[in-house]
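Asker: With the input below, show me the fold.
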Amino acid sequence: MINPFDVESQKYSALVNDEGRYSLWPAHMNVPAGWRVAHAADTREACLEYIEWRWVEMQPVSR
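Answerer: Now for the predicted structure:
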């Protein structure tokens, strides 16, 4: 079985939650509860670059 998070050729989105944590997410999958799209469907590389650029503080907001 292929891991949907490792397929280079598909589109991904960058998600963020209320705690300021980011996640790479396959664009064809529903966004899980508590998360929202921060960077719309794009290449895996572009989404990872976006996450790296935006997620500078690894501690959750609530801390």
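Asker: can we go C-alpha only for contacts and neighbour counts from here?
Answerer: Fine.
Asker: right, and the helix or strand after the lengthiest strand in the chain?
Answerer: Within the chain, and with DSSP state E defining each element, the longest strand by residue count is strand 35-42. On the C-terminal side of strand 35-42, the closest following helix or strand by DSSP states H and E is helix 44-54.
Asker: got the angle for that next one vs strand 35-42?
Answerer: What separates the directions of helix 44-54 and strand 35-42 is an angle of 130 degrees, with axes from the mean of the first three to the mean of the last three Cα atoms, to 10 degrees.
Asker: run this one through as well so I can compare:
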Amino acid sequence: MNAPALRYLVAVNDEEQHALWPADTPLPAGWWPEGCSGTEDECMAHVDQVWPDIRPLSLRRRLAGKEDS
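Answerer: Reported below is the predicted structural model:
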């Protein structure tokens, strides 16, 4: 008999970084559920779709400011 697949949720922080987290484990401080949950593959596919630029938000903002100058 196969063990049930682990369920994950996609978590996000203030820097808009994404992480997969076991659904039955409390998130650490500074992270909150993004809204997607499922298998590891389902969550990874979602992250690939919604997080194309993996640089932290503060870096993206800083670089965007330099590009505008």
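Asker: What does the TM-score come to for these two?
Answerer: Both chains were compared after superposition, and using TM-score structural alignment, normalised by the length of structure 1 their TM-score is 0.79; 56 aligned residues with a Cα RMSD of 1.5 Å.
Asker: What sits closest to the residue nearest to the spatial centre of structure 2 if chain neighbours are left out?
Answerer: The structure's structure 2 has its C-alpha centroid closest to His18; by Cα atoms, centre = their mean the separation is 1.8 Å. The shortest distance from His18 of structure 2 to any residue other than its chain neighbours is 4.5 Å, reached at Val12 (Cα to Cα, 6 or more residues apart in numbering).
Asker: Shouldn't the one you found be within a helix?
Answerer: No. In this structure, Val12 of structure 2 is strand, not part of a helix, as judged by DSSP: H, G, I helix; E, B strand; the rest coil.
Asker: Now which residue in structure 1 aligns to it?
Answerer: Applying TM-score structural alignment, one finds that Val12 of structure 2 aligns to Val16 in structure 1.
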